[in-house]
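>>> Sharing a sequence plus its predicted fold:
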Amino acid sequence: MRFKRGKLKILMFLLDAFLINFACFMALALRFDGYVPSQYIPYLLKTMPLATIAGLACFYKFDLYDRLWRFASVNEMFSVVWASTATSLLLLALTYMLQLHYPRSVYVLLWLLLTAFTGGYRFLMRVALGKRHQSLNFVKNGKDDMTNVMIIGAGDASSVVVEEFSRHPSLKRRPVALIDDDKNKLGMKIRGVPVVGTRECIPEVVLEKNVREIIIAIPSADRRDIRDIVEICNKTKCKLKILPGIYELIDDKVAVKRIRDVKIEDLLGREPVKVDLFEISSYLQNKTVMVTGGGGSIGSELCRQVARFKPKELLIYDISENSVYDLEYDLKTVFPKLRYTPIIGSVRDEKKLEDVFNKYRPDIVFHAAAHKHVPLMEQNPLEAVKNNVFGTLNLVRAADKYKTQKFILISTDKAVNPTSVMGATKRIAEIIIQIASQNSSTVFSAVRFGNVLGSRGSVVPLFKKQIESGGPVTVTHPEVIRYFMTIPEAVQLVIQAGAFAKGGEIFILDMGDPVKIDDLAKDMIRLSGLEPNQDIEIKYTGLRPGEKLFEELLLSEEGLTATKNNRIFVARPTHIDKAAFAEELEQLKNILIEEREKDFVEIIRSIVPTFKTLTQEEKSISQ
């Protein structure tokens, strides 16, 4: 029988009234071993109407009539307990005022019975309604349309996932098995779902239980474990999902809606980044923070993460209006109280920067604006110099003039022993920062790291497009290796390094183990449910102009010093002849003015002695 919502409320109201009175009678009867003494009968008749009014009022106050009891959980149980407690205490006060003196144990028995009776039938409703709903949804037209799901992990997260699938049959997922490496859990059940084996048993259990989807629900697992599990799961051809790691669950809430496809970022094999939130907050909170290149991959993530620390104002400075427009939408949605100002402009525009610094007086500057694509800058070397070198110089001068507190340059591993114009210009930018820090009240520092997964122009978006179009996936060389980080990881460490900065440092981020691009391509193909060189071809195209087989994070003359964060190091400063550097910069400026591109390599090499273009022999080897 199906009740409308209003009728169900009335029925529950009447049932509660009966159970309140029955509980009063039973409490008194139990106190006297099943017999109610005659002297308490008048008391009971006077008490029952009071108990009914008090109980129904308390139940209404605690919203016991406005809940969907089919989804009842611990919160609803506590509401019943609090409502019964309030009813018992109120009745105690009323009977004492009216001098209806019952033994004290009667009130305790009343509380226990009231909780058991009113809570009991509500949770029986949960079971009955849940079973009915499942029977309507699990079998449709006589056919079971549920997908059997295996969940990896038998902890709190998997318990929540199992419960949510049970409560929401419309998701059409039926958990049939749990996998956990803790052998003490084998044979045990979580909400009726058994723990059937360790990760080695995954293929066998998939066949036995007819599993079609696997969910990895271990938020605390490191990426090496995730990678190992994914490799085993890939053999089963099941659809593979994952519950994000703790670093993504900012509010610590586990929910089915957070389950997503496994991404290549999940397989990097490193511990999540740990940062000192107090240190970060102390230098960003209530400060005017400027991010150049604010609409780019790194810049936009910097803006999002800085916004978490409640700056006084966020200045988003970028030449691309479309990128800033997209970022604005995100900030408005996630940080509605954030005060921010989008500024469209180039770091090359010295006058524009002067006006911005004069008007807003930024306390902190994160300089992420740069030309970064190696092959493009090989073809347009003077543009790289204009943006990466003199754009940085313009910013540094403005920051120094208007007494910015901290200035953090985003640099790259390609600045170390560069073989590309882009890398050489970023190395010059680092030198500008180190020299500026020597005679300024502003703290100038740089942060150097490798590739970030998912940034514009990186291999991951390219590989995704190639896989979606059916291949081939193009890899420059089978032996090429790179350091990788996720964008959020890199940005968290950049912000943390800013807290450590005292002036002149080049911070080096621990990028973990280098990754073969060839392996990265194969992993992405497998994550798409395909096989490399069977379903999707991998094609080797040869190194591009200015590209190296491997990148370095440290110059030979630099050494590393540890910081409080075991993922951030400081490179020992190298000696720089300031007078010679100033003269060389002037020469470089003249080359730009006169557009003497033929003299470009010579002057760059004099500024960055480690700059080396690939020889013809090296280029032929790379093919």
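Now that the structure is in, tell me what you want to look at.
>>> can we go C-alpha only for contacts and neighbour counts from here?
OK.
>>> Please tell me how far the nearest residue to residue 246 once chain neighbours are set aside sits from residue 196.
Ranked by CA to CA, 6 or more residues apart in numbering and with sequence neighbours excluded, the top spatial neighbour of residue 246 is residue 219, at 5.2 Å. Per CA to CA, to the nearest Å, residue 219 is found 20 Å from residue 196.
>>> Ok, residue 122 next?
For residue 122, the distance to residue 196 - CA to CA - is 33 Å.
>>> Repeat that for residue 317.
Using CA to CA, we find residue 317 at a distance of 55 Å from residue 196.
>>> Among these two, which residue is more densely surrounded?
Here residue 317 and residue 196 are set side by side on neighbour count (other CA atoms under 10 Å), and the busier one is residue 317, at 27 against 20.
>>> That one is in contact with residue 299, isn't it?
No - with contacts counted by CA atoms under 8 Å, residue 317 stays clear of residue 299, the gap being 9.2 Å.
>>> overlap in contacts of the two?
Contact criterion CA atoms under 8 Å, 6 or more residues apart in numbering; residues shared by residue 317 and residue 299: 291, 292, 293.
>>> Show me these that map onto strands.
Judged by DSSP state E, the subset of the shared contacts of residue 317 and residue 299 located in strands is 291, 292.
>>> Put this next to the previous one:
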Amino acid sequence: MSRDSALPAGKTASSDRALWLWSQILLDSLAWVVAILLAVFLRYEMALSTAKIPGIILLCVLAIAAQVAVGSAFALYKGRYSFGSFHEAKLLVMVTISVSVILTLGLLTFGISLGIARGTGLIAFPFACLFMAAVRYLKRMYVESKAKPGEQAERTLIFGAGFVGNNIVTRMSNDPASPWLPVGLIDDDPAKKHLRIASVPVLGRMEDLPEIVQRTQATVLLVAIADIDSVRMRKISDTIAGLNVRVLVVPPLKDMLTGRQDFSFREVAIEDLIGRQPVDIHVEEIAHYVTGRRVLVTGAGGSIGSELCRQIHAFQPAELIMLDRDETGLQGTQISITGQGLLTGKDTVLADIRDADALEAIFLDRNPEVVFHAAALKHVSLLEQYPEEAWKTNVLGSLNVLRAARAARVETFVNVSTDKAANPTTVLGHSKRVAEKLTAWVAQQTGLKYVSVRFGNVLGSRGSVLPLFSEQIRKGGPVTVTDAAATRFFMTIPEACQLVIQAGAIGTGGEVLILDMGEPVKILDVAERMIAMSGRDVEIVFTGLRPGEKLHEDLIGEGESDSRPLHPKISHASIDGLDPDRMSLADWKSRQHLVSASTGALDTVPLAVAPEDDLESDGRERAS
């Protein structure tokens, strides 16, 4: 039934198109007739004798025939170019020049017998070209007037009159189904003060937004500046605060150009307001070490691991092996990369890093050449209650992965760590610090590139503060903040993964690579901005710092160097390795009460050394 119904519709569209093309040929022919009459009148000073009428008729016939022939030869009437576009206008000029040349040649040959001056064709050319262009322009104006968004469309201001804003305004203005009606543009460039795009004017600058919103009655502000930095985004947000205007932002320019996602606008997120300008580390220039290699990622179903897999996949490894104990997370990662979640291929491996025998069997069977270790437990409060779980996963699990990698002769190993491993005061920090030391020890034993990467809080990752605040706000509060002065470093998931990939290229065995994350952000500011964006009246409650929690995080620990030999934003710190034979679970458990009582640095609370090591006084750094 659908095929039968589609046929008449197709025929109707084809018939309408053919009708328009024939009508255009007729109008172009009429344009030449009028142009020739005007040319003759002007040439003979408005005096036209009846003796010239046959010659005029023959000249008009020749012009019409030439227009149809040349126009068809140049595909002017085949719909090759958008109607009324500059491309069609250029083609129209070429066709009319060609017809004018034909008329002139005809008059040079037969002009005396026809009684028409030989320059008539040249005089008629500008008139014919003008009339044809005018008809097309009028039709374009008519079509565009019919294509305006409907009455239900929201009145929208567009911030940014550059390339992105220009294209968006034009698209909105010519789409009757658009849910947004552009009523004005905002731009801080004085040169664009009187600019109009698709009849939409530039109304002012950022500081004029309150007055412009009131004048235009706009309910939406679209930020049409691709990859806008957070400082400018905060200024925009603060300027329209309280105006009851919804803010939308365009997707990243890279996504728009590469088609990674549908062209859609999104609500402004807290990441846009508190994020910083990402450090350009040119990962594509140094990620060649994963191209054509067998790469294994542990924790592939997590926030960091899944993005890591997506970025690695773009560099075309010979094989990407995604390992996790979370089958749902694995499926989500596989879907994001392949578009399918069948879990039937060899790219997904279900295994727990606590199982040393299973890991070694997998590594020896799949023989990876590059390993990214992102599997870990990371919730601070939960690990304070269950420190043995941190020992099993973050310490012994990491050791299992390292031993399996060593057995399989893995050439490059990158351990994903955290800023809490710098001068650690929590179970999480201590466990990740031990993982760094174990990685350094294997590097020292093998001479291979086994490195760690340390960074702060990752925006949008599972378990981070942003999802917690969002859920608290959704439930009406209160929003819980530990301390009004507490600060944290933030970075985006893609940026964190870029650093992880780069570490495998520029790191030296045993090093810890640390990204300069700029200025720390106050947690209270994050909470206040998220509440303001929600439009709700939500209370903020201060709960106090949790046991072992720092007021301000460190990126580089005491005694660690801050060398930046290859990139001005990436530090290389060397740490001592830890022989796994010196680790003791009994000592770990016996010293847990010191964790909550201590606010000292790494060596103040040794958690993972054998009791007899406490008596050593040879200056070796103890593991924590």
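Sure, I can see it. Since we're looking at a predicted model, the values are computed, not measured.
>>> Dump the shared contacts of residue 317 and residue 299 of the first structure to JSON lines, plus neighbour count and distance to residue 56 of the first structure.
As requested, those are arranged in JSON lines below (neighbours: other CA atoms under 10 Å; distance: CA to CA, whole Å):
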{"residue": "291", "neighbour count": "25", "distance to residue 56 of the first structure": "59"}
{"residue": "292", "neighbour count": "27", "distance to residue 56 of the first structure": "62"}
{"residue": "293", "neighbour count": "28", "distance to residue 56 of the first structure": "62"}
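>>> secondary structure class for the residue nearest the centre of the first structure?
Most central in the first structure under CA atoms, centre = their mean is residue 248, positioned 2.4 Å from the mean C-alpha point. Going by DSSP: H, G, I helix; E, B strand; the rest coil, the secondary structure assigned to residue 248 of the first structure is coil.
>>> which stretches of the stretch 351-500 of the second structure form helices?
Read by DSSP state H, counting those that start in this stretch, the stretch 351-500 of the second structure holds these helices, from start to end of the chain: 356-366, 380-385, 387-390, 398-407, 427-446, 465-474, 493-506.
>>> Adding distance to residue 570 of the second structure and mean neighbour count as columns, could you present the ones you listed in TSV?
Supplementary listing: those in TSV, determined by distance: least, CA to CA, whole Å; neighbours: other CA atoms under 10 Å:
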stretch	distance to residue 570 of the second structure	mean neighbour count
helix 356-366	31	16
helix 380-385	26	17
helix 387-390	28	19
helix 398-407	24	22
helix 427-446	17	26
helix 465-474	25	17
helix 493-506	9	23
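>>> Format the ones you listed as a markdown table; extra columns: distance to residue 243 of the second structure.
Compiled in a markdown table, the helices of the stretch 351-500 of the second structure are given as follows (distance: least, CA to CA, whole Å):
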| stretch | distance to residue 243 of the second structure |
| --- | --- |
| helix 356-366 | 57 |
| helix 380-385 | 39 |
| helix 387-390 | 48 |
| helix 398-407 | 52 |
| helix 427-446 | 44 |
| helix 465-474 | 21 |
| helix 493-506 | 32 |
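>>> still on that earlier bit, which residue lines up with the residue nearest to residue 246 of the first structure in the second structure?
The pairwise alignment with the second structure assigns residue 219 of the first structure to residue 226, based on TM-score structural alignment.
>>> per the alignment, residue 211 of the second structure corresponds to what in the first structure?
Under the alignment (TM-score structural alignment), residue 211 of the second structure maps onto residue 204.
>>> Give the buried residues for the helix or strand hosting residue 590 of the first structure.
Secondary-structure assignment from DSSP states H and E places residue 590 of the first structure in helix 578-594. By neighbour count, and taking 16 or more other CA atoms under 10 Å as the criterion, the buried residues in helix 578-594 of the first structure are 581, 584, 585, 587, 588, 589, 591, 592.
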